[in-house]
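Participant: Attaching a predicted model along with its sequence, questions to come.
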Amino acid sequence: MKKFLSVLAALTLSVSMLAGCGNKANQTEPSAVPESSQAAESASETVSAAPEASEQESSTAEAAETAAVTGEETAVRVMALKGPTAMGMVKLMDTAEAGPVNGNAYEFTIAASADEVTPKLVQGDADIAAVPANLASVLYNNTEGKIQVLAVNTLGVLYIVESGDTVQSAADLKGKTIYASGKGSTPEYALNYILSSNGIDPEKDVTIEWKSEHSECVAALASDEGGIAMLPQPFVTTAQSKNDKIRIALDMTKEWDALQKDAENPSALITGVVVVRSDFAAENPDAVNAFLDSYKESVDYVNGNTEDAAALIEKYDIVPAAVAVKALPYCNITFIEGSEMKEKLSGYLSVLSDQNPKAVGGTLPADDFYYSR
């Protein structure tokens, strides 16, 4: 129980991930990773009602053994956050409604915030989940390796936007005022990295006005003729639908890639990953690998069939189809596993750790954090 509580207490430092602050004022607005509210309290209540971990592990092992003997499908419980980290799953979700897929009987849950997902993982009530990248590292550290990352599923979703036409490169940000949300979490670390790597001191050469919600940044843009903001997709698309003067000036993912192009082991700006409980992976390797194959097919479908995918995204109440159609090309939905995943993700976590070790759970994960088929 103490281990559960320490894990969930740590999440209050981590649930506002890259592009992660949701819009409390209007819960219908999409965000990359919705903001947690009262995370520790709600999670603690869930933990206190949960069975002991040893009982869960025994039950899972017995179920796996029974399935192996009877030839039954493996039950796989999957959770994802409302936003880009769930969009790549929609084709698999749709296919799974007709029955088991490649031997797996899926149960999908779309959650509004990370503090709905993390207790389920920690207590063994979810097997696989799409979560913010650094939250995966926090969970790994606070569960003593009980969480592994399967794949990167979303690269950066942060963009610099403005109502004017003054920003053409990162260097143009010098001397500007930037409205942003996510102070003390990875949006701040990503912005600091891009600025400092381009010779701009985040504390002296720019003015960063931190807001609690994305909507406040949009409002600031509307009132400041020369205003600049950092926003995530699909919120950028939503904001543009309300103010046609807003334009994308910089793609933070491309800016990160430009800085990394000559690196010996290049990292990437990463929003989300798919994780699995280590015990579930050890007991059901075939089911996990089948999930990865099916998930890759789903991601490929979403990236290759924008309008049809947008309809499915609306079907599963992630964001409206009209928003999804415009936002999908900018959401950087991907599927990266194996050695490439390890290279890009470990480098990204290193950048965060250099600025604040708490952002990754105190220390960088060991090699067993990275799942390998």
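Facilitator: That came through, no problem.

Participant: contacts, neighbours, all on C-alpha from now
Facilitator: Noted.

Participant: Which strands or helices does the stretch of helix or strand Trp256 belongs to pack on?
Facilitator: In this assignment (DSSP states H and E), Trp256 forms part of helix 252-260. On a contact count with 3 or more CA pairs under 8 Å, 6 or more residues apart in numbering; DSSP states H and E, helix 252-260 meets strand 158-162, helix 186-197.

Participant: Buried ones in that helix, by neighbour count?
Facilitator: When burial is assessed from 16 or more other CA atoms under 10 Å, helix 252-260 yields the following buried residues: Met252, Thr253, Glu255, Trp256, Leu259.

Participant: got it, and stretch 215-232?
Facilitator: If you call a residue buried by 16+ other CA under 10 Å, then stretch 215-232 has these buried ones: 215-218, 220-222, 227-232.

Participant: so where does the residue nearest to Asp308 when sequence neighbours are not counted fall, helix or strand?
Facilitator: Distance criterion CA to CA, 6 or more residues apart in numbering; nearest residue to Asp308, sequence neighbours excluded, is Val302 at 7.9 Å. Under the criterion of DSSP H and E, Val302 resides in helix 285-304.

Participant: following that helix, which helix or strand comes up?
Facilitator: Once helix 285-304 ends, the next helix or strand along the chain (criterion: DSSP H and E) is helix 306-315.

Participant: Can you check what angle separates that following helix from helix 285-304?
Facilitator: Interaxial angle, helix 306-315 versus helix 285-304 (axes from the mean of the first three to the mean of the last three CA atoms, to 10 degrees): 120 degrees.

Participant: Give me the contacts around helix 306-315.
Facilitator: Contacts to helix 306-315, defined as CA atoms under 8 Å, 6 or more residues apart in numbering, come from residues 87, 90-91, 94, 301-302, 319-322, 324-325, 328.

Participant: Which one of those is nearest to Glu162?
Facilitator: Minimum distance to Glu162 across the contacts of helix 306-315 is 20.2 Å, recorded for Leu328 (CA to CA).

Participant: doesn't the closest one fall inside a helix?
Facilitator: Yes: the assignment for Leu328 by DSSP: H, G, I helix; E, B strand; the rest coil puts it in a helix.

Participant: mind checking how far it is from Thr271?
Facilitator: Distance of Leu328 to Thr271, computed by CA to CA, to the nearest Å: 14 Å.

Participant: Same check on Glu337?
Facilitator: 15 Å.

Participant: just Ser298 next, same as before
Facilitator: The value you get for Ser298 to Thr271, if CA to CA is used, is 18 Å.

Participant: More neighbours: the two, which one.
Facilitator: When Ser298 and Thr271 are compared for neighbours, Thr271 comes out ahead with 30 against 23, by other CA atoms under 10 Å.

Participant: second one coming, line it up with the first:
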Amino acid sequence: MSISRRRFLSLTGAGLAASSLPSLLSANQGSQLTIWGPPIGPSITLAHVAANGTSRSHIDHLDFKVWRTPDQLRSGIISGDMQLSGIPSYVGANLYNKGIPVQLMNILTWGLLYIVSTDGSIKSIADIAGKTITMPFKNDMPDLVFKYITEKAGMVNGKDFTLNYASTPLEVVQMMLSGRADICILPEPAATAAMLKGHSKGLQIHRSISIQEAWGEATGGSPRIPQAGLLVNRQLVDTSPDLLRAIQQDCVTSSAWAINNPAEAGVLAQDYIGIKAKITEKSMPFINLDATPAQTAKKELESFFAKLAELSPAIIGGKLPDNDFYLDL
């Protein structure tokens, strides 16, 4: 079985931008290892692992590089060349259900979505009544999460509010700065970038609502979303369990470092990823880094997958993944 290129690009495009995902690890010949990550803020976790992690003692050479396209990601995962992949959690479930030999190692980021607005009166989901909300990625995870939240609040798109869609977070930011959108759903670091750029233009943009908190209110659970983590090829699980355990511990250490040292994390992001240091520094409190083993996060993941599947079963491959999906190190 296989996942279509179009579907994969749709899933990863939304998930990586929305989740601001931390990275890919690709096993190379011999004892060289390259950690790959998307060009967005939370890849600083993996860049820091490559530069400072204890997992470096398990191999001769460890470095970090940025991947640039979902096509590059797709071919690497499906071919097995990318043995450890940073990926939206629901995309990992989809691949697993399509028969790709992978397991989820952990959750690294617990939600990065925010409603930002030029209207300072927007404080709760109820306040969007009668408004138009602009967001990227129609019918993908951020859209489904928002629809679930509003349905639980008794609100219906097209009746109680209107959703307007754009192709990418960057397009949403540009619409906001040009006055074509005033209430938007954005991931980090795009939300922080919009606020900083707005300030430089004399436009006040507020961080109005945390989608994570709204999700917790709608579900009766924790105010967080198990959005993205590391997906492992089973070959690497079989051959290098000690390395994976070391990387998991490094993820914990490096995430804590980034949270506690936002200015230094900003410099690292600018050097390795190309995001302006100030944007990363200001966005760090809102990225929700917490490297949690998949087995520990399993209950929340299953709840998240089930709720997404209520609106679109295809997003997780038609069914909940079984227990083998959740790696136990």
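Facilitator: Nice, thanks for sending it over. Treat the numbers as computed from the prediction; the structure is a model and nothing was measured.

Participant: Can you give me the TM-score here?
Facilitator: Comparison of the two superposed chains (TM-score structural alignment, normalised by the length of the second structure) gives a TM-score of 0.88, and 320 aligned residues with a CA RMSD of 2.7 Å.

Participant: and of the contacts of helix 306-315 of the first structure, the nearest to Asp244 of the first structure?
Facilitator: Using CA to CA, the shortest approach to Asp244 of the first structure within those belongs to Ala322, at 15.4 Å.

Participant: For the closest one, what is the corresponding residue in the second structure?
Facilitator: Under the alignment by TM-score structural alignment, Ala322 of the first structure pairs with Lys278 in the second structure.

Participant: Pretty sure its match sits in a helix.
Facilitator: Yes: checked against three-state DSSP, Lys278 of the second structure lies within a helix.

Participant: Now for it: which residues touch it?
Facilitator: Lys278 of the second structure neighbours (CA under 8 Å, 6+ apart): Ala263, Gly266.

Participant: one more time with 10 Å, if that's ok
Facilitator: Listed by CA atoms under 10 Å, 6 or more residues apart in numbering, the contact set of Lys278 of the second structure reads Thr192, Ala193, Leu196, Pro262, Ala263, Ala265, Gly266, Val267, Ala269, Gln270.

Participant: just those residues now: which is nearest Ile128 of the second structure?
Facilitator: Distances from Ile128 of the second structure to the contacts of Lys278 of the second structure, taken by CA to CA, are shortest for Thr192, at 20.7 Å.

Participant: Just give the closest residue to the closest one, not the sequence neighbours.
Facilitator: Among residues not flanking Thr192 of the second structure along the chain, Ser283 sits closest, at 5.7 Å (CA to CA, 6+ apart).

Participant: Which parts of the first structure are strands?
Facilitator: Along the first structure, the stretches classed as strands by DSSP state E are 74-81, 104-111, 128-132, 147-155, 158-162, 177-181, 207-211, 228-232, 247-251, 270-277, 333-336.

Participant: Give the other helices and strands that the third one contacts.
Facilitator: The criterion is 3 or more CA pairs under 10 Å, 6 or more residues apart in numbering; DSSP states H and E, and the helices and strands that strand 128-132 of the first structure contacts are strand 74-81, helix 84-87, strand 104-111, helix 114-123, strand 147-155, strand 270-277, helix 278-283.

Participant: From Ala166 of the second structure, how far off is Val252 of the second structure?
Facilitator: According to CA to CA, Val252 of the second structure and Ala166 of the second structure sit 35 Å apart.

Participant: In terms of neighbours, single out the busier of the two.
Facilitator: Using other CA under 10 Å as the criterion, Val252 of the second structure and Ala166 rank with Val252 on top: 18 against 15.

Participant: Just confirm the more buried one contacts Leu289, I think it does.
Facilitator: Yes: checked against CA atoms under 10 Å, the pair Val252 of the second structure and Leu289 is within contact range at 8.9 Å.

Participant: what touches both of those two?
Facilitator: Counting by CA under 10 Å, 6+ apart, the common neighbours of Val252 of the second structure and Leu289 are Thr45, Leu108.

Participant: and the residue mapped onto Ile208 of the first structure from the second structure, what does it touch?
Facilitator: Aligned counterpart of Ile208 of the first structure in the second structure: Leu163 (TM-score structural alignment). Neighbouring residues of Leu163 of the second structure by CA under 10 Å, 6+ apart: Lys131, Thr132, Ile133, Thr134, Met135, Lys138, Asp143, Lys147, Asn157, Cys184.

Participant: Could you measure from the nearest residue to Leu163 of the second structure once chain neighbours are set aside over to Asp324 of the second structure?
Facilitator: Setting aside the residues directly before and after it, Leu163 of the second structure is nearest to Ile133 in space (CA to CA, 6+ apart), at 5.0 Å. As judged by CA to CA, Ile133 of the second structure and Asp324 of the second structure stand 39 Å apart.

Participant: now do Pro241 of the second structure
Facilitator: In this view, Pro241 of the second structure and Asp324 of the second structure are 16 Å apart by CA to CA.

Participant: cool, Lys152 of the second structure as well?
Facilitator: For Lys152 of the second structure relative to Asp324 of the second structure (CA to CA), the value is 32 Å.

Participant: Mean neighbour count and distance to Asp354 of the first structure added to the helices and strands packed on helix 252-260 of the first structure, as JSON lines?
Facilitator: As requested, these are exported to JSON lines (neighbours: other CA atoms under 10 Å; distance: least, CA to CA, whole Å):
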{"stretch": "strand 158-162", "mean neighbour count": "25", "distance to Asp354 of the first structure": "20"}
{"stretch": "helix 186-197", "mean neighbour count": "20", "distance to Asp354 of the first structure": "9"}
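
Participant: Tabulate the ones you listed in CSV, adding columns for distance to Leu18 of the first structure.
Facilitator: As requested, those are exported to CSV (distance: least, CA to CA, whole Å):
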stretch, distance to Leu18 of the first structure
strand 158-162, 8
helix 186-197, 5
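
Participant: What residues does Asn284 of the first structure make contact with?
Facilitator: For Asn284 of the first structure, the contact set (CA under 10 Å, 6+ apart) comprises Thr60, Ala61, Ala64, Glu65, Ala68, Thr74, Ala75, Val76, Ser278, Ala290.

Participant: Leu269 of the first structure now?
Facilitator: Neighbouring residues of Leu269 of the first structure by CA under 10 Å, 6+ apart: 18, 133, 154-158, 190, 252-257, 344-345, 347-349, 351.
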